[in-house]
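*Asks:* predicted model and sequence follow; I will ask about them next.
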Amino acid sequence: MESDKRGLLRHEQVKLLYDAIPLSILATLINGVVLVAVGWDMVDRMASISWLATLMVISFARLALTFFYRRTRPGLEQTGQWEIYFTIGSIAAGLVWGAAALFQFPEHSMAHQVFVAFIVGGMCAGAITSLSPLSLQLFSFLILALAPLIVRFFMVGSELANMMGEMLLLFLIMISISGLRIHRNIKQNISFRMQSEEQETLILESHLEQQAILDNAPVGIWLVGTDGRYHFVNRTFCDAIGVAEREFLDGTDPGDLLGGGEAARQWLNADRACFEQDGACHSLETLTFADKSEHLLEVTRVNIRDNTGKITGVVGISADITERHQAEERLRILSQAIEQASESIIITDKAGLIEYVNPSFTRITGYTPEEVLGEKPGVIKGAGQSPEDYERIWKTVTAESAWNSTIIACRKNGGLYPALMCIAPIRDENGQISHFVGIQQDMTTNKALEEKFMQAQKMEGIGILVAGIAHEFNNMLAGMTGNLYLAKTEVADVPSVVKHLENVENLSFRAADMIKQLLTFARKGMLVLQPFDFTLCMHAAFQVAREGMPDHISFHTEFCEEKLIVKGDCAQFQQLLINLINNACDAVEGVAEPMVCLRVEAFEADDEFMRNCPEVGDSQFVHMSVSDNGCGISDEEKAHIFEPFYSTKGVGHGTGLGLSMAYGMVQSHHGVIEVESKPGNGSVFHVYLPLLAEENADALGDEDSAVVPGKGEVILVVDDNAAVRRACSSVLKRTGYQVLEAADGFEAIELFTANQDRISLIIMDVVMPGLSGVDAVERIKALSPDVKVIFTTGYDKQEMLNSKLTSDEYPVIFKPFSIVKLSQMIRQQLDV
């Protein structure tokens, strides 16, 4: 290292020597020409010219050497070689100037001799500055140039010459001392400059290293001055924001650089706020990056001070924790999911010791975490699992397989419950089993739902049975009512016979109502819903029911004074009320002070009601309750009272269909029916129906009892039941119409095609073998789009009729139908 420094110093000294040659050559040539010119007449001209020529050759040679030096730019290893070249040149120059004492020294002119001394002395004085970088070259030139002249003056021998010789000798000594001092100063300056350059290099390298560290740091770093401007930003911060460093440092508004908006404003406010605080400021902040995405940053700011303690700026460091925050958020959600899960979750270590249980574990089993943590799952009571079962489970999960099964589990209090259990291994990052997780689902509710589903299937089976017989039964009733009408018209003059026929007719329609209720119970009937005043409807039903109640039963009623409008079938709800009152009367039999209460009121559902009845979407209801102080109903009986053919009454008392039909009817009206009862404390049946916003209901009046006669129009009657078809045809003919009959849809199309100009109306049965009435009408419409049709049905699923025809496109009349109503519907269609 030391030798390298010496070599570099020598290199710089040689460089200074060559840098000074051009100026010294110029001075040499000027002084040489002046010296020759002044002594032109005093010395031998030939010798003088030869001296000058020699001086010029040496000078141009040194100048050429300088040119090649600067052109080749030699390195440290060539320094010695070029130093030798320079030394030879300087010695040659010194010898030429020393030769001036021989060739340019006039013998007889002291003035010219002094002038020669002045010129040579001046060259030596000038050499101090040009040759001082190296002492050898300086002293060799001075001695070679001045020594011959000093000797020549002493050889003259005069007092004045001796004085000149002494002065030149003294001058040689003085300029040698000065040259040595300058040499030392130059050498020292070069050393200082080299040290300074070395320090600058080290500082620059250190700065570049620090800059590289700051730029490549995985965090954003910035410096904000008291003027609110950025004085430093590292590359990480610039790349994240998408703004070049020069834009941060050129005075641009920082708010614009950070994208503007609320996030940028809060960021700058946080920078400013740190000026007012001592110590570090920590915060979590969001900032928009170059890709327009929002990133969460963990920011630390600290103010910096000068030597006087004055705050000069704030340094900020931001770490992007977006991914970490997202990972933590996912872990939090996962943790919360486990904490909030309704299933019991246990996590054990590899040895089977419990490390974690969630809150549902305590809720389901009754064990607290303190009782089971650090223990094996065997501490939990079990039922139905033998030690062999546990051994088999352990072998399954340790073989890296999940174990699933339904079990009978046991709570801390000894209660048993069905459960679905899953145990699975948890693997670490190396794929090795580190823990086990057990998830247990309490299947008590599911078991109840399964039982309800089985009950629903049983109800569905009964519904299918009811639906299967309804169509044929209603067809038979339709045939009966039609023939009864014809019989009444034929014996109209025998009142007693007419009375008996009307009784049979009424029984037929009551039988039809019973079938309608059965269909409603099975939820397979087609309801004709219309708004009505529920209070008035129930008041009328109460009057009927009151007539049949024993006199010893005390009956209380509370009817709401305001109108309560619901949409439904008033007759069905009247039958429902009568059934509930009859059941209440049966329940209070044998009670000392029997009492039955009826209440009708408005009801606004609360949160508890909505939780218990999630299937209803309304909040405003009509609430009807029928209560008694009778024998009550046990919990076991309450689980079955809405099932068909289930009855708590003795044999011969009740069919077991009343409450089941009530349940089906309320359900079909989107309502709720509930029962509250305890043995010995009476019962309360609650019925909730959605309340309409309408204030007025259609008046419930009796239909016009007069048959509307026909005007000879041709009506096509289509029905696959011959008895119904013949009875309907006979009635229509008796009423004043002409009739064509068809036994199925295909025959109806043929008859209509042949007589479409004559046929004014079609009475079409919906359900027929081969081609249904709906499909037959569709084909007939292709022939005559304006055809008029009345559909008849003993039973049909609503969707069968609605699949191709809208419900209001053609009217529908249900079997058995009233002859009066049928005649009115026919007239309405024909008179349109």
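*Replies:* Received the coordinates, thanks. Bear in mind the structure is a predicted one, so any value in this text is a computation, not a measurement.

*Asks:* for the rest of this, base every contact and every neighbour count on C-alpha atoms.
*Replies:* OK.

*Asks:* ok, the nearest residue to M549 once chain neighbours are set aside - how many residues close by?
*Replies:* Nearest residue to M549, sequence neighbours excluded (Cα to Cα, 6 or more residues apart in numbering): C585, at 7.3 Å. When counting by other Cα atoms under 10 Å, one arrives at 20 neighbours for C585.

*Asks:* okay, now the one to match up with it:
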Amino acid sequence: MSTEKQQQAPAIQAGVTVPKARDCANEAVQPGRQLVVHLAADGLTVRCASRDACDVLGCDAAALCGQTIGDLLAENSPLPGASAILRARETGEMQTLVEVDGCDGPEWCVTVEPVPGESEAVAAFIYTARDMTAARAAEEELIRTRRELTILNQAYPALSASLDLDHVLITILDEAQRLIQVVGCSVWLQDVETGELVCRQAAGVKNNVIRDWRLAPGQGIAGWVVRKGEPVVVPDTLTDEHYFQGVDNQTGTPVRSIMAVPLRAKHEVIGVLQVVDSETDRFGQDDLALAQSLAGCAAVAIENARLHRRAELEISERRRSQEDLASSRESFRNVVSNNSDGILVVSPDGEVRYANPAAEALFGCSVEALRDGRFKYPVALRAGFAREVDIESVDRGRRITEMRTVETGWEGEKGFMVAIRDITDNREVEEQLRQSQKMEAIGKLAGGVAHDFNNLLMVILTSAEFVKEELEEGTTAQADINDLLTAAMRAANLTRQLLAFSRQQALEPRVVELNEHIGHTQKMLRRIIGEDIELSFDGASELGLVKVDPGQIDQVIMNLAVNARDAMPRGGILSLSTCNEQVKLSDPSLIEELGSAFGEYVVISVGDTGHGMSDEVKSRVFEPFFTTKERGRGTGLGLSTVYGIVRQHEGYIRVETAVGQGTTFKVYVPRFTDEDQAAEDDAAKVEVPHGTETVMVVEDEESVRRMMAKLVGSLGYKVIQAPSAATALELLEQTGDPIDLLLTDVVMPDVDGVALADQVRAVYPEMKVLFASGYTNDQLSGRGLDENAAILMKPFTRDRVAWKIREMLDGAPPAAQP
């Protein structure tokens, strides 16, 4: 602009001077570009311009001042909104417009304001152009922030409405879907122990199958976010290497865009909020900002829920611990109170601080008395004490106890807990067991002796029978042989009595006249009961017969006699009697008491003049191991054995007693009727059966084997003898003729009869086997002998072996067998 034109410019009026305009222009330069140009009254001459205006126009302030701006009003003028200057000149009014410099250029707010002079004419124009880009961005940021805060203020009450973690997670997903409007979303939380990410909740994904999915550390988009600690936006999953394609395959939901933001609590990433959509490039910066804000609230809600859950667990655990402690204390009280052992808590100086009810029963005095008293056994007041101690019970006398002591505290003071167990009954049972074992040992000894006796008697009886057959009837020699046979049979009966005493005799019932039998037993009874007890026997005339095992009946009588003896320690009368009795339908009380059917019985009564029994003792008298005798004087098995033997004979037993009036046991045995006797007589008239079959006799004792072979041979059988099982097996292989029956002893050296029978049957399964033994059933049962095996008990007579062999060979007992 030329100097001449500058001189033609009108002066500024109304107090507007050029220095003042320059100051205004310079002061207008503020953060964010602001262009200020002071024009003269013609609206064309530049008086001054701000630094930003000079920069835009490409010249300095000094060069610009005084020039016209006509060239600035061209179409491509760098001065934004220059057209407003022309309109202000034309109208004399302030002009304002907004102009954007290109597509991505700054936004300008242009104002041209006329400055009136003293005569109210326009003295100058002030052109101002403000760069509104930063302000607009700040305004938009403010609007966005207000929008986010509004949304989060709406979402936060829902997130904080519950402290249940699952409910919080569902609410987070509901809010994410509502705010961001996506196909699906999910919350992944980190497993602290494994480092894996676990999908705790998912929404919008088909069938919700990704719930509880686990991703290895760093796997997938969520894993990447956790590892990096930064949010990520995936515009297109098809081109992203981190995307886990399994979601598409498993859910059938096409995922093309993903946005995932970390969930942070106390500066640590605890999980990931992930949203997905089926469109590509779905998420912008606003969505990311919103998701991050939502994730911040969600992380707080999740952490609160977790803290609440931990607090609940701690409170629950504390409550459970308190309940367990209270229950434990109550259980301890119950255990101590209900314990069968007496328990005392005693101070070091012997003062009883606590006593349970069992201690009351043990010492025979009240709990209060025990607590108020002093402990009488100071030897036990030391930790680790464990010993048997005899105590005195007020109502039960001397008791044997086992005391154990531990040191304990009681109400803040040192003390001792003493557990006292009454072992008196245990000691008595142990004594009974020792007595029972002693009796068992005596029984085994008696069984062994009886076996030897039976073998000897076998030879004597068999030899005597053969000698008798060769003598003429009525001769003195035959009478002597008869006496020999009678003595041998009495010896056999004596052996049975010995076995009966040891309770090992096998049951061999036979018809017996009890008066005669008891008469033979009296000698043994007198030796058992002693000299200070009188024995009387009253046998009924015309007493009926019974079919019993004589040895077992002897045991019944002896046990009852021993029991009666013990009931009369200062002597008395033991009375035995027999009678016939008929139990009728008109006597239902007797039938009910005996448990018996009506019919005819022979009754054996064993009475004493002892101290008698109370009703309580009477009700338990047949129980095994029950005894009222002093320690070491009884096993408690005698009467239970009597009961078992009587019931085995289909009989019954009755007790009549009263305290101070003695006791009488009545044994009811079924009477052997006339019809039974007739059958027995008919059988006796039948001729002893013979045979022609081959019998092998195996017996290790030579004299017994020779007599057995002679006896069997006298019945017409062909006999092969063998002294051992090995010889028997050799003879079986060598002989050409079939052997029909194996008659073998059971107990033999090396291989016994049972093993021999098993080996023979393996080769000759049709061969019959008959065992012979002088041992008892109890002793044979341990050798594997079948309970249905055929056995001949030694000593046996010629008639007995004849019928038994025939029974074995014919397969069934003969109809007329005696």
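*Replies:* Structure's in. What do you need? Everything quoted here is computed from the prediction, not taken from an experiment.

*Asks:* would you pull the TM-score for this pair?
*Replies:* Here the TM-score for the pair of chains, by TM-score structural alignment, normalised by the length of structure 2, is 0.52; 585 aligned residues with a Cα RMSD of 7.3 Å.

*Asks:* quick one on the thing from earlier: need the contact list for the residue nearest to M549 of structure 1.
*Replies:* C585 of structure 1 makes contact with M549, I553, V596, D628, according to Cα atoms under 8 Å, 6 or more residues apart in numbering.

*Asks:* which among these gets closest to L204 of structure 1?
*Replies:* Among the contacts of C585 of structure 1, D628 lies closest to L204 of structure 1 (Cα to Cα), at 102.3 Å.

*Asks:* which position in structure 2 aligns with D256 of structure 1?
*Replies:* With TM-score structural alignment as the criterion, D256 of structure 1 has no equivalent in structure 2.

*Asks:* quick one: the strand or helix carrying D256 of structure 1 to chain centroid distance?
*Replies:* Using DSSP states H and E, the element containing D256 of structure 1 is helix 254-257. In terms of Cα atoms, centre = their mean, to the nearest Å, the centre of helix 254-257 of structure 1 is set 29 Å apart from its chain centre.

*Asks:* what do you get for stretch 530-538 of structure 1?
*Replies:* Counting by Cα atoms, centre = their mean, stretch 530-538 of structure 1 is centred 51 Å from the centre of its parent chain.

*Asks:* which parts of that stretch are buried?
*Replies:* P531, F532, D533, F534, T535, L536, C537, M538 (16 or more other Cα atoms under 10 Å).

*Asks:* stretch 715-729 of structure 1 now?
*Replies:* Quick answer for stretch 715-729 of structure 1 (16+ other Cα under 10 Å): 715-721, 723-729.

*Asks:* in structure 2, what stretch matches it?
*Replies:* So stretch 715-729 of structure 1 is aligned with residues 695-709, judged by TM-score structural alignment.

*Asks:* who touches that stretch?
*Replies:* 455-456, 458-459, 462-463, 712, 717-725, 728, 739-745, 748-749.

*Asks:* span of it from start to end?
*Replies:* Separation of the first and last residues of stretch 695-709 of structure 2 by Cα to Cα, to the nearest Å is 9 Å.

*Asks:* report all helices and strands that the helix holding D256 of structure 1 contacts.
*Replies:* The contact analysis (3 or more Cα pairs under 8 Å, 6 or more residues apart in numbering; DSSP states H and E) places helix 254-257 of structure 1 against helix 245-249, helix 261-273.

*Asks:* could those go into a markdown table alongside distance to W222 of structure 1?
*Replies:* Formatted as a markdown table, those follow (distance: least, Cα to Cα, whole Å):
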| stretch | distance to W222 of structure 1 |
| --- | --- |
| helix 245-249 | 10 |
| helix 261-273 | 10 |
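
*Asks:* I'd like the distance from the helix or strand containing R319 of structure 2 to the chain centre, please.
*Replies:* R319 of structure 2 belongs to helix 285-338 when elements are defined using DSSP H and E. Distance of helix 285-338 of structure 2 from the chain centroid (Cα atoms, centre = their mean) equals 29 Å.

*Asks:* could you do stretch 483-492 of structure 1 as well?
*Replies:* 77 Å.

*Asks:* just stretch 141-149 of structure 2 next, same as before
*Replies:* That offset, for stretch 141-149 of structure 2, works out to 63 Å (Cα atoms, centre = their mean).

*Asks:* for A726 of structure 2, see how far away the alignment partner in structure 2 of T753 of structure 1 is.
*Replies:* Alignment of T753 of structure 1 against structure 2 is given by TM-score structural alignment, with E733 as its counterpart. Here E733 of structure 2 is placed at a distance of 11 Å from A726 of structure 2 (Cα to Cα).

*Asks:* which of the two has more neighbours?
*Replies:* A726 (12 against 9).

*Asks:* which parts of the helix holding D256 of structure 1 are buried?
*Replies:* Here helix 254-257 of structure 1 shows P254, G255, L257 as buried, counting by 16+ other Cα under 10 Å.

*Asks:* ok, the first one touching F248?
*Replies:* Yes. Counting by Cα atoms under 8 Å, F248 is a contact partner of P254 of structure 1 at 7.2 Å.

*Asks:* map K488 of structure 1 onto structure 2.
*Replies:* So K488 of structure 1 corresponds to K468, using TM-score structural alignment.
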